[in-house]
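Colleague: Next one to model:
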Amino acid sequence: MSRRRLLRRPMTRAQRAFACAHLGLAHQQAHRFARRWSLHSDDLLGPAYEGLCKGAIGYDASRGHRPSSYLVPKVKGELLHHLRDTGFSLRISHSLRELWIKARRHVALGLSDQQIAEQLQVPLERWLDCRTACSQRPLPLHDVLRD
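Modeller: Model prediction:
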């Protein structure tokens, strides 16, 4: 079933009850993502709930899957979509954002730019563009105006 169909089809009472029974799963994933990305978990609950609802609509118990095995990827997917779409205030291409996500582990290890580019198998210039575009977190406007 396509993603668009899931969005248009309203939830039944049973699907709503199923989603409500698994709210803890959405909270758990939102907290995990919040810790990983240094965000407030409250900001991630909406997308986590959306993924949970989409999962509740698409879940088919007759297939023999445990609910958590089906719902966790749905919630994680929705959280990833949310972070990729809203994580940067500037419009940065998906390819650069993906490269930055892959590079974060190497940056944390303290590798040089040349070593990171080699690890990621990209030209040094591309890595430097990515680092410049993605490494700076935007400042709130009121902080900038105060200075």
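Colleague: Every contact and neighbour count from this point should use C-alpha atoms.
Modeller: Noted.
Colleague: For the one helix or strand Gln28 maps to, list every residue counted as buried.
Modeller: Following DSSP states H and E, one finds Gln28 within helix 23-37. Using 16 or more other Cα atoms under 10 Å as the burial criterion, the residues of helix 23-37 that qualify are 25-27, 29-34.
Colleague: which of those residues lies closest to Lys76?
Modeller: Gln29 (6.8 Å; Cα to Cα).
Colleague: from what I can see the closest one touches Lys74, true?
Modeller: No - at 10.5 Å, Gln29 does not count as touching Lys74 under the criterion of Cα atoms under 8 Å.
Colleague: Check the gap between Gln25 and Gly51 for me.
Modeller: Not Gln; residue 25 is Leu. 11 Å (Cα to Cα, to the nearest Å).
Colleague: ok, back up a step: tilt between the following helix or strand past the helix holding Gln28 and helix 23-37?
Modeller: Next along the chain after helix 23-37, taking DSSP H and E as the criterion, comes helix 41-58. Orientation of helix 41-58 against helix 23-37 (axes from the mean of the first three to the mean of the last three Cα atoms, to 10 degrees) gives an angle of 130 degrees.
Colleague: Let's see this one next, to set against the first:
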Amino acid sequence: MAALAAHQGDGEACARIRDELVRLYTPLVRREARRYRNRGEPMDDLYQVGMLGLMKAIKGFDPSFGKPFVAYLLPMVTGELKRHFRDTTWAVRVPRVHQERRSELNRVIAEFTQKHGRTPTTREIAQALELDLEAAIELIDASSAYSALSLDMPFGEADDESALGDTLGQADVDLENVVDRTSLKDALDRLPERERRVILLRFFGNKTQSEIAADVGLSQMHVSRLLAQTLRQLRRELLS
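Modeller: Here you go, the predicted model:
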């Protein structure tokens, strides 16, 4: 009811109601902020970001939807916290020019995908951004270093003690029953030599991405991108 009154009017009474809501839900904001405390940001900053989410929730809550206030509040607070990390942190240091062009890259990819129903190729991205191919590859690789998540960060519902690392998949013992070995061999044989070598080193040679990068003379991020692209290609061929 307090949230309802705060939503419906202004004035001194509503100010008192807003103050009461802030008092009631500040402990919840502190709890949510603490869940992100191991990601390199000061706790005071995280608390202030969470409080911004609380104020937005008080202002935007619409009781006519029939949901309790806290159900609206939690996504607002966690959303502000995640937005803070998305907008202010990079996993590794990258050139300033790449940081500044990341949003432009995302916009080009989103607009192309919406228009064509597929993600653009690297060459199409380069053309849209008026870059040469190597510069586009460097920008894409650098952007992939943005806001890496700690495996120890909380994951799931507010009262869930799970960490993000707990969600990582394990070896699928039934995979051999799904993938036809002969089809996989044929698909591997059709790959370009460099991509086939990277796949073989990773999954048959048990090499790390860093070891593969040193072996083939590429950056670790480039190897990561090649692996992702090649695995998508193999999957499409095997499922077609």
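Colleague: Could you dump the buried residues of helix 23-37 of structure 1 into TSV with distance to Gly64 of structure 1 added?
Modeller: Listed next are those as TSV, based on distance: Cα to Cα, whole Å:
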residue	distance to Gly64 of structure 1
Leu25	19
Ala26	21
His27	24
Gln29	23
Ala30	26
His31	28
Arg32	27
Phe33	28
Ala34	31
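Colleague: hmm, who's touching the helix holding Gln28 of structure 1?
Modeller: 39-42, 44-45, 48-49, 52, 68, 72, 75-76, 79 (Cα atoms under 8 Å, 6 or more residues apart in numbering).
Colleague: which residues of structure 2 fall in helices?
Modeller: With DSSP state H as the criterion, structure 2 has helices at 2-8, 12-34, 43-60, 69-88, 96-116, 122-129, 133-143, 175-178, 181-189, 193-203, 209-216, 220-239.
Colleague: And these: which comes nearest Leu149 of structure 2?
Modeller: It's helix 69-88; of these, that one is closest to Leu149 of structure 2 (Cα to Cα) at 9.6 Å.
Colleague: The closest one vs helix 12-34, what angle?
Modeller: 60 degrees.
Colleague: in the superposed pair, what's the mean gap between helix 69-88 of structure 2 and structure 1?
Modeller: Helix 69-88 of structure 2, aligned to structure 1 and superposed, deviates on average by 1.2 Å (mean Cα distance after the TM-score superposition for structure 1).
Colleague: what's the matching range in structure 1 for that helix?
Modeller: Mapping helix 69-88 of structure 2 onto structure 1 (TM-score structural alignment) gives residues 67-86.
Colleague: again with stretch 184-199 of structure 2
Modeller: Taking TM-score structural alignment, stretch 184-199 of structure 2 hits no residues over in structure 1.
Colleague: Can you tell me which of the buried residues of helix 23-37 of structure 1 is nearest Glu98 of structure 1?
Modeller: Nearest to Glu98 of structure 1 among the buried residues of helix 23-37 of structure 1, with distances taken as Cα to Cα, is Phe33, at 16.3 Å.
Colleague: show me the contacts for Arg13 of structure 1.
Modeller: Contacts of Arg13 of structure 1 (Cα under 8 Å, 6+ apart): none.
Colleague: just Met43 of structure 2 next, same as before
Modeller: Per Cα under 8 Å, 6+ apart, neighbours of Met43 of structure 2: 33-34, 37.
Colleague: same thing but at 10 Å, please
Modeller: Counting by Cα atoms under 10 Å, 6 or more residues apart in numbering, Met43 of structure 2 touches 30, 33-37, 49.
Colleague: List which of the residues you listed are still in contact in structure 1.
Modeller: With the contact criterion set to both residues aligned by TM-score structural alignment, their matches' Cα atoms under 10 Å, the contacts of Met43 of structure 2 that also touch in structure 1 are 30, 33-37.
Colleague: Let me have those in TSV, extended by distance to Asn177 of structure 2.
Modeller: Shown next, in TSV, are the kept ones among the contacts of Met43 of structure 2 (distance: Cα to Cα, whole Å):
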residue	distance to Asn177 of structure 2
Arg30	48
Ala33	45
Arg34	44
Arg35	40
Tyr36	41
Arg37	43
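Colleague: returning to what we had before: among the contacts of helix 23-37 of structure 1, which ones are buried?
Modeller: Buried, going by 16+ other Cα under 10 Å: 41, 44-45, 48-49, 52, 72, 75-76, 79, out of the contacts of helix 23-37 of structure 1.
Colleague: and of the kept ones among the contacts of Met43 of structure 2, the nearest to Ser103 of structure 2?
Modeller: Among these, and counting by Cα to Cα, the member closest to Ser103 of structure 2 is Tyr36, at 24.1 Å.
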